[in-house]
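>>> Here is a sequence together with a model predicted from it:
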Amino acid sequence: MKTLLLTKEEVDGLICMHEVIGAVEEAYKAFNSDQVVQPDYIGIHLPSPRGEVDFKLGYNKANEVISMKASSGGFIDNPTAHGVPSGMGTILLFDARSCALTCVMDGSLITGLRTGAAGAVSVKALARKNAKTVASIGTGNQARMQIRAINEIMTIEEVHAWDSHPDTLARYKRDIETEFGIPVVTANSKREAVEQADILVTTTRGIGSLVAADWVKAGTHIVAIGTDQQGKQELDPEIFRNAKVVVDSMAQCAEKGETWHPLNKKIIAKDDIHGEIGEILVGKKPGRENDREVTIFDSTGMAIQDNVAASRIYQNAIDRGVGTFFEFFRS
């Protein structure tokens, strides 16, 4: 059996954001339909100036694919010291019927795409139908990806953005306005941005509360992306007290997500969490029920998202004759 190798450039040409959004919806539905085996993911923090490496493993019974992704970030010296990016990713796909390795592909683009798509899926399920304004706390690559994805499923009339680095904020404004034609208002403070939000996106990898509870207006939908390990935090835990809290994975978010903070402070209990987003998508639980609710989507990232998105890329590559085959196993 031959194994397919797909480079970053090849992966980039094999899937679009619209298709990734569909794949992520499929992944969440599978997760809440007893089609997924997904062990806890492992994170390793390496000594400075190195960063962290995460390993995510998942089995999808629906497509009989096992995926394993290694993704790194925060290796700030990589470009100068080693000639490689500061963050990288690799995905391995195995045929679950034989455990043969079917594909090795670059995973750095998939992580960004499926994380952006997750935010868009939550907007479809939980944001007000008349939402028009997005506020972005953080203006890095994932903040751009969130706009790219959300713009696929609604009309964004204006973005209010804040970042602690003025140069990064200025580049974000230029890039979003150039790519999408959406006006970007650069806020003088986090509060100024948050108070304008119909949809609030946080993507900072923060280590403390960045958004205060009294800044968040009624009816806001919050897409909390930056917290995927204990020690990270973006939201005032008080925001959770009266909000409808939806998570991607209850097990992950209660241990490693933004939701850990209000649970740890006993502001909410696990029973107060409304549910997993897949439960809403398959109709087991309602989404937004009125225009006054504050809704929170806590996303830690799931192996099944990588599994479904990478499987679709692999199939597209086979259909289009893209990539290089090599013989990895011999009988």
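Nice, thanks for sending it over.
>>> from here on, contacts and neighbour counts on C-alpha atoms
Noted.
>>> Tell me which residue is most central in the chain.
Thr115 (2.2 Å; CA atoms, centre = their mean).
>>> which residues in the stretch 51-200 of the chain form helices?
Counting by DSSP state H, counting those that start in this stretch, one finds helices in the stretch 51-200 of the chain at the ranges 108-126, 141-153, 166-180, 190-194.
>>> Deepest-packed of those, please.
helix 108-126 (a mean of 24; mean count of other CA atoms under 10 Å).
>>> which residues are in contact with that helix?
The contact list for helix 108-126 (CA atoms under 8 Å, 6 or more residues apart in numbering) reads 8, 11-12, 17, 20-21, 24-25, 71, 87-90, 141-142, 145-150, 152-153, 199, 221, 223, 225, 277, 280-281, 287-288, 295, 297, 299, 301, 305-306, 309-310.
>>> Mind giving me the PyMOL command for buried ones among those?
To isolate the buried members of the contacts of helix 108-126 in PyMOL, using 16 or more other CA atoms under 10 Å:
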select buried, resi 11+17+20+21+24+25+71+87+88+89+90+142+145+146+147+148+149+150+199+221+223+225+277+280+281+287+288+295+297+299+301+305+306+309+310
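>>> Just the ones of the contacts of helix 108-126 in strands?
71, 89-90, 199, 221, 223, 295, 297 (DSSP state E).
>>> let's bring in a second one:
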Amino acid sequence: MADAISITYLSGPDVEALALDDAEILAAIEASLVAQGQGGTVVEPRMHLMPGDGVNGHFNVLRGVVRAKDEGWAYAGVKVVGDFVDNYKQGLPSEMAMLNLFDPQTGIPKAVIDATAITEMRTGALTAIGAKHLAPSKPRVLGHIGARGTAYWNVRLLDRLFDFEEIRVHSRRKESREPFAERLSADLGKPVRATEDWESCLDGADILVEASRLNEPTPLFKSGWIKPGALVIPYGTMSTLELDVLDGIDKVVVDDRGQMRAGPFGALRPHINAGLIDEDGVHAELGEICAGAKPGRERAEETILFWHRGLPTSDIALGAALLRKAAEKGVGMTLPFA
């Protein structure tokens, strides 16, 4: 008779108590990207569940498999994350998530994890690792649009890698952007300036990140603000880019080509729909670069755009890291399944 099956449950407080540090987060995400570049992952394009009834939000459903052979673990995973823009009016986070992990060989359930913090950390780590391979040498100025949960980890992990001389942030609501800048200033130990508009945040920055929260595509990100040699990282759900932005871009990198074909959302969706770029126009997936199969930045004057939509493999990698740490520290609950 088969042994009884149990699952590990990690709540939000458990995830907080485990306190993955910056180095652990970056290492887990880069390992998953290397596995992707070596053919050790399955990435299913995300699906969108629209609740209807006039609700300003949707669910993202992410599915994937990671076989990290070098590290000796493998999981299949499904994450469901709600993305509800107006939640702030009720004092709620706009994004809340759950991650389910399974044995990819047998389908046995292994864990259920509060993935709200995972979503924020893994997005910031993907931004930072993209910049590690694609940013100009010694970038001085970071311009960042957006103040949601993922934005904090973008700035924190980017600054860990580059120690910027100047950090500018902006979001449409003053009551969010100023506390955001104050929190970052305190945590990073350096001034972070909240700007009044997009232009004063982005114009002339070495790395330009866009993580806005728009209800519909709006070209607020002007192509003229991108200086030669800069790195542009747009990942808002709704596109903010002008249609001519690709005219000044030398190299486009994505997290997954398959996600270019899926869904109505994303920074380059209008450009794909207009026939301005397709999968053949993409230089590489970031995983190919991390695995050494494709080059990253090759010239100082290259202007590069890195579009990431979020990988289920990133969620799985951080989930795996949390499970390992939880086992070491005796954190979490073991629940009977069968």
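That came through fine. This one's a predicted model, so the numbers in the text were calculated from it and none came from an experiment.
>>> returning to what we had before: from Ser164 of structure 1, how far out is the residue nearest to the centre of structure 1?
From Thr115 of structure 1 over to Ser164 of structure 1 the distance is 22 Å, taken as CA to CA, to the nearest Å.
>>> And Gly323 of structure 1, by the same measure?
Taking CA to CA as the measure, Gly323 of structure 1 falls 41 Å from Ser164 of structure 1.
>>> Compare the two and say which is more crowded by neighbours.
Neighbour comparison, Gly323 of structure 1 and Ser164: the larger count goes to Gly323, with 18 against 14 (by other CA atoms under 10 Å).
>>> residue in structure 2 matching the more buried one?
Under the alignment (TM-score structural alignment), Gly323 of structure 1 pairs with Gly332 of structure 2.
>>> Who are the contact partners of its match?
8-11, 14, 326 are the contacts of Gly332 of structure 2 under CA under 8 Å, 6+ apart.
>>> try it again with 10 Å
Applying CA atoms under 10 Å, 6 or more residues apart in numbering, we find Gly332 of structure 2 in contact with 8-11, 13-15, 17-18, 113, 323, 326.
>>> go on, Arg269 of structure 2?
Shown in contact with Arg269 of structure 2 (CA under 10 Å, 6+ apart): 217, 237-239, 241, 260-263, 275-277.
>>> Now do the equivalent of Met17 of structure 1 over in structure 2 against Leu318 of structure 2, distance only.
Under the alignment (TM-score structural alignment), Met17 of structure 1 maps onto Asp22 of structure 2. As for Asp22 of structure 2, its distance to Leu318 of structure 2 is 12 Å (criterion: CA to CA).
>>> just Gly54 of structure 2 next, same as before
For Gly54 of structure 2, the distance to Leu318 of structure 2 - CA to CA - is 34 Å.
>>> can you check Ala194 of structure 2 too?
Distance from Ala194 of structure 2 to Leu318 of structure 2, by CA to CA: 30 Å.
>>> Over to Ala111 of structure 2?
12 Å.
>>> can you pull out the helices in the stretch 201-331 of structure 1?
For the stretch 201-331 of structure 1, applying DSSP H, counting those that start in this stretch gives helices covering 250-256, 260-264, 277-281, 303-320.
>>> ok, Glu258 of structure 1 - how many residues close by?
Using other CA under 10 Å, the number of residues around Glu258 of structure 1 comes to 31.
>>> same thing with Asp203 of structure 2?
17.
>>> That one -> structure 1?
Under the alignment by TM-score structural alignment, Asp203 of structure 2 pairs with Glu195 in structure 1.
>>> what sits against its match?
Contacts of Glu195 of structure 1 (CA under 10 Å, 6+ apart): 135, 160, 214-217, 220.
>>> Show me just the buried residues among the residues you listed.
The neighbour-count test (16+ other CA under 10 Å) marks 135, 160, 215-217, 220 as buried among these.
>>> Let me have the helices of the stretch 51-200 of structure 1 in a markdown table, adding distance to Ile239 of structure 1 as columns.
Shown next, in a markdown table, are the helices of the stretch 51-200 of structure 1 (distance: least, CA to CA, whole Å):
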| stretch | distance to Ile239 of structure 1 |
| --- | --- |
| helix 108-126 | 16 |
| helix 141-153 | 21 |
| helix 166-180 | 25 |
| helix 190-194 | 13 |
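>>> For Asn32 of structure 1, which of these is the nearest?
Counting by CA to CA, Asn32 of structure 1 lies closest to helix 108-126 out of these; the figure is 15.0 Å.
>>> which part of structure 2 lines up with the closest one?
Using TM-score structural alignment, helix 108-126 of structure 1 pairs with 116-134 in structure 2.
>>> picking that back up, farthest pair in the ones in strands among the contacts of helix 108-126 of structure 1?
Thr90 and Thr295 (33.2 Å).
>>> Any idea how far apart the tips of stretch 30-40 of structure 1 sit?
End-to-end distance for stretch 30-40 of structure 1: 17 Å, by CA to CA.
>>> contacts for that stretch?
By CA under 10 Å, 6+ apart, stretch 30-40 of structure 1 touches 24-25, 27-29, 55-64, 66-67, 248-249, 251-252, 276-282, 284, 302-305, 308.
>>> Quick check: the aligned residue for Gly219 of structure 1 in structure 2?
Using TM-score structural alignment, the equivalent of Gly219 of structure 1 in structure 2 is Gly229.
>>> who's in contact with Ser136 of structure 1?
143-144, 146-147, 159-163, 184, 186-187, 190, 193-194, 197, 199-204, 223 are the contacts of Ser136 of structure 1 under CA under 10 Å, 6+ apart.
>>> List the contacts of Leu157 of structure 2.
Counting by CA under 10 Å, 6+ apart, Leu157 of structure 2 makes contact with 22-23, 25-26, 121, 124-129, 163.
>>> now structure 1: which of the residues you listed match?
Counting by both residues aligned by TM-score structural alignment, their matches' CA atoms under 10 Å, the contacts of Leu157 of structure 2 that remain in contact in structure 1 are 22-23, 25-26, 121, 124-129.
>>> Surely Asn245 of structure 2 and Gly224 touch.
Just so we're on the same page, residue 245 of structure 2 is Val rather than Asn. Yes: shown here, Val245 of structure 2 and Gly224 form a contact pair, counting by CA atoms under 10 Å, at 8.5 Å.
>>> After alignment, which residue of structure 1 pairs with Gly310 of structure 2?
By TM-score structural alignment, Gly310 of structure 2 lines up with Gly301 in structure 1.
>>> Just list the residues touching that match, thanks.
Applying CA under 10 Å, 6+ apart, the residues near Gly301 of structure 1 are 41, 56, 111, 114-115, 118, 225, 227-228, 248-249, 252-253, 257.
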